[in-house]
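Trainee: Sequence plus the predicted model coming up.
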Amino acid sequence: MSVHPPLSALVLALAMAAPVAPAAAADYVCPAVTRVGLSDLGYASYREHGRYRGTAVDLVEELGRRTGCRFQFEWYPRGRLFAEFSANRVDIVMSSLADTARNQAGRWMPYSYTRFELVLNRRAGGGYASLADFVDQGTGRLNVTRGVYYAPAVQRQLDRLQQAGRLEYVNDYDTAFRKIQAGRADGTLAPLVIHLWHSRRLGVSDDLAHYEVPEAPRSIAGAYASRANVAPELQQAFTAAFRAMVADGTVQAIYGRYVGADLARQIFAGGTREILDSYAP
C-alpha cells in the first residue's frame, strides 16, 4: 500500500498557463490522471508539512503545464516503488538510472546527472581513494537503501562489505541517515541531492564528509514511463517535453531552486549535451 502525507491524493490540475498546446489540440489524449511514483530521495523528492516537494515534483508540475495532463503523486519505499511499476500500478517513476530490466517495463526519459558518493561520519576516518580502499582499509559500517540501482563496480564492493558483516540494507535514506546520526552506522552511499538534504535536515552537516569514488562515475538520471499504461503517443509527448526542459534550461533552474546555483552548475558541469544525446532519435 502506498503511504501518503496528511494532505494526500494531490491530484494536480496542471493545465493552467500551459506554454504549449493543450492535449485537445495535440496528437495524444491525456488520461484522467497519470500516477507518478516518488521515494525518499532528498532534494529530488521529499515530504514537508503534508506536501510533496523536490526537483522531481517541480519537473512533473512543469510536465503538466507543457502537456495539459494531470498527475497524482504516490509515495513508496524505493524497493516497493519498482515492484509497483513492474506490476503496472504506477505510470511514471522519477529520478531513476537506466538499466536493462527497467527498460523492459518503461521508456526512459533522461533529464539530469547524478553521482553516488561515499558519505561517512568523520569518526569513521576518511581520505579513501576508492570504495575498494574503504573496504580494504576501513572498519566502518555502511547502511544503503534497498531498491536503488548500484553500478556493478559498486555492487561488487557492497557484496564484499556484506560478507565482512559491515553492510546493512535499509528501506530508505531517512533510516540510513538517522542511524548515522545515532552512531548505529558509519556511512552510506548517496548522491549530492540526497545527502545534502538529509544532513541539513538533521543538522549533521559538520559531522559528515563525502567522497567521490571511481567505482561510481557520473551517470544520467531520468524518468520511466510505463510501456503498458502510457500510450505510445503520450510517451512521445512526455519524452519531447522532458527533452525540451533540458534543452531550454528549465531542469537546471529547478535544481538551482533547491541546492543553489553553484551546486546546480556543479551537477550539470560540462553542459547537457550528454543528456540530450541519450534520447533515441
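Mentor: That came through, no problem. Numbers count the residues shown, from 1 in each chain.

Trainee: Please count neighbours and contacts with C-alpha atoms only from this point.
Mentor: Will do.

Trainee: Against D186, how distant is the residue at the greatest distance from the centre of the chain?
Mentor: Within the chain, A25 marks the point farthest from the mean C-alpha position, 32.0 Å out by CA atoms, centre = their mean. Counting by CA to CA, to the nearest Å, the gap from A25 to D186 is 55 Å.

Trainee: put this beside the first:
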Amino acid sequence: MSTSAKSHPAAALLRRMAALLGTALWLAGSASANPLCPGKQPLQFAHHAFGSFYSDGKGIDVDLVNEMSRRSGCHIVQTLKPRSRIWRELEEGVLEMAGNGIENAQRNQFAVFIPYIAVRARLLYRGAGRAPATVAELLQQHPRLGIVRSFKHGEPYDSAVDTLRQQGYVVEARDMDQLFEWLQLGRIQAAITHPMIYQYYLPRLQ
C-alpha cells in the first residue's frame, strides 16, 4: 500500500492519483495548471530498502512514483529513509507520502492508505530441523526471529512476534538489507517476509 499523511493536501492528491492511475493514458497531464498538485513546494515520497520495491534507486515503487509525477505534473522528490523514521515523519506531518505499509488502527489516525499491490506474508526459515508449518509451531519452536524495526506483517504474525519478543527471541534490523545479511550469517534462523522480497534477496545469499 501507498501511505500519505492524513492531514496534508498530499492525501487528497494520492486519492486522486489512485483514480488517475487506473484510467486511460490520454487523460494524463493535459492541463497546464493542474489542481492535483497541492501548493508550490515539491511533494516528498520516502522509500526504504525493500528488494524489488526499492533497491539502489530502482524498483516498483520508483516506477510508480515516476508515473504519478508524469501523469499529474507534480514535482515529487524521492528519498531513502529507515522505515521507523518514515512512520514517525508521517505521523508528525513532516513527510507526505511513502510506499509499502500495513494498515492498522493506530496508523489510520494519521495516514490514509491506497492499495496498489497485495501480498501475503510468509515465514522464511533457515534454521536446523523442520521449518515451522504453522504459527503455532513457530511459537513452539521459537527460533531466533528477525524483523525490520517498526514493520507490521498482519495477523496472526504480529501477535506471534509480540509473544516471541516478550520471550527474548526477536531481534530488530534497521532495514531489509540487514535482515537478510543476518539470515546469511546465521544470526537469525527465521524472518517474516513475502515472495516479492525473498525472491530478490535469496539469490544474493552465499
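Mentor: Yes, it's here. Because the structure is a prediction, the values reported are computed rather than measured.

Trainee: check contacts around the residue farthest from the centre of the first structure.
Mentor: Neighbour list for A25 of the first structure: empty [criterion: CA atoms under 8 Å, 6 or more residues apart in numbering].

Trainee: which position in the second structure aligns with L38 of the first structure?
Mentor: The equivalent of L38 of the first structure in the second structure is H47 (alignment by TM-score structural alignment).

Trainee: can you check R107 of the first structure too?
Mentor: Per TM-score structural alignment, R107 of the first structure is aligned with V112.

Trainee: Assign that match to helix, strand or coil.
Mentor: strand (DSSP: H, G, I helix; E, B strand; the rest coil).

Trainee: right, and it touches T3 too?
Mentor: Yes: V112 of the second structure lies in contact with T3 (CA atoms under 8 Å); the separation is 5.7 Å.

Trainee: The two: which is more packed in?
Mentor: Using other CA atoms under 10 Å, the more surrounded residue of V112 of the second structure and T3 is T3, with 27 against 22.

Trainee: List the contacts of the more buried one.
Mentor: By CA under 8 Å, 6+ apart, the residues touching T3 of the second structure are M97, A98, G99, N100, G101, A111, V112, F113, I114.

Trainee: Also T79 of the second structure?
Mentor: T79 of the second structure neighbours (CA under 8 Å, 6+ apart): Q44, F45, A46, H47.

Trainee: Please identify the buried residues of the helix or strand encompassing the first one?
Mentor: With the criterion set as DSSP states H and E, the secondary-structure element containing Q44 of the second structure is strand 43-47. Buried positions in strand 43-47 of the second structure, judged by neighbour count with 16 or more other CA atoms under 10 Å: L43, Q44, F45, A46, H47.

Trainee: Stretch 232-242 of the first structure too?
Mentor: Those buried within stretch 232-242 of the first structure under the rule 16+ other CA under 10 Å are L234, Q235, Q236, A237, F238, T239, A240, A241, F242.

Trainee: and what of stretch 141-159 of the second structure?
Mentor: So for stretch 141-159 of the second structure, counting by 16+ other CA under 10 Å, buried means 142-153, 157.

Trainee: for that stretch, how far is the first residue from the last?
Mentor: End-to-end distance (CA to CA), stretch 141-159 of the second structure: 16 Å.

Trainee: Off-centre distance for that stretch?
Mentor: Mean-position distance between stretch 141-159 of the second structure and its chain equals 14 Å (CA atoms, centre = their mean, to the nearest Å).

Trainee: Which of the contacts of T79 of the second structure are retained in the first structure?
Mentor: On the basis of both residues aligned by TM-score structural alignment, their matches' CA atoms under 8 Å, what survives of these in the first structure is Q44, F45, A46, H47.

Trainee: Leaving out chain neighbours, which residue sits closest to the aligned residue in the first structure for I102 of the second structure?
Mentor: In the first structure, the residue paired with I102 of the second structure is L97, using TM-score structural alignment. In space, not counting the residues next to it along the chain, L97 of the first structure is nearest to A221; the distance is 4.7 Å by CA to CA, 6 or more residues apart in numbering.

Trainee: what's the helix or strand for the one you found?
Mentor: With the criterion set as DSSP H and E, the secondary-structure element containing A221 of the first structure is strand 219-226.

Trainee: Could I get the buried residue list for that strand?
Mentor: Per 16+ other CA under 10 Å, strand 219-226 of the first structure contains these buried residues: I220, A221, G222, A223, Y224, A225, S226.

Trainee: In the second structure, what range does it match?
Mentor: Alignment of strand 219-226 of the first structure against the second structure: no match, by TM-score structural alignment.

Trainee: What lies in contact with the helix or strand that that strand is followed by?
Mentor: Next helix or strand after strand 219-226 of the first structure toward the C-terminus (DSSP H and E): helix 232-247. The contact list for helix 232-247 of the first structure (CA under 8 Å, 6+ apart) reads 27-30, 63, 66-67, 107, 109-112, 225, 227, 251-252, 272, 275-276, 279.

Trainee: related to what we said a few turns ago, and the contacts of T3 of the second structure, which is closest to L14 of the second structure?
Mentor: In terms of CA to CA, no member of the contacts of T3 of the second structure lies closer to L14 of the second structure than I114, at 7.5 Å.

Trainee: That closest one: neighbour count?
Mentor: Other residues close to I114 of the second structure by other CA under 10 Å number 19.

Trainee: What segments of the second structure are helices?
Mentor: Along the second structure, the stretches classed as helices by DSSP state H are 9-20, 60-72, 83-92, 105-108, 135-141, 157-166, 176-185, 195-201.

Trainee: By how much does the shortest one deviate from the first structure on average?
Mentor: Following superposition, helix 105-108 of the second structure is found to deviate from the first structure by 2.4 Å on average (mean CA distance after the TM-score superposition for the first structure).

Trainee: Could I get the buried residue list for that helix?
Mentor: Residues of helix 105-108 of the second structure classed as buried: R107 (neighbour count, 16+ other CA under 10 Å).

Trainee: what's it in contact with?
Mentor: So helix 105-108 of the second structure is in contact with no residue, going by CA under 8 Å, 6+ apart.

Trainee: Over to the second one?
Mentor: Counting contacts by CA under 8 Å, 6+ apart, the residues outside helix 60-72 of the second structure that touch it are 17, 20-21, 28-29, 34, 36-37, 45, 47, 52-54, 74-76, 99.
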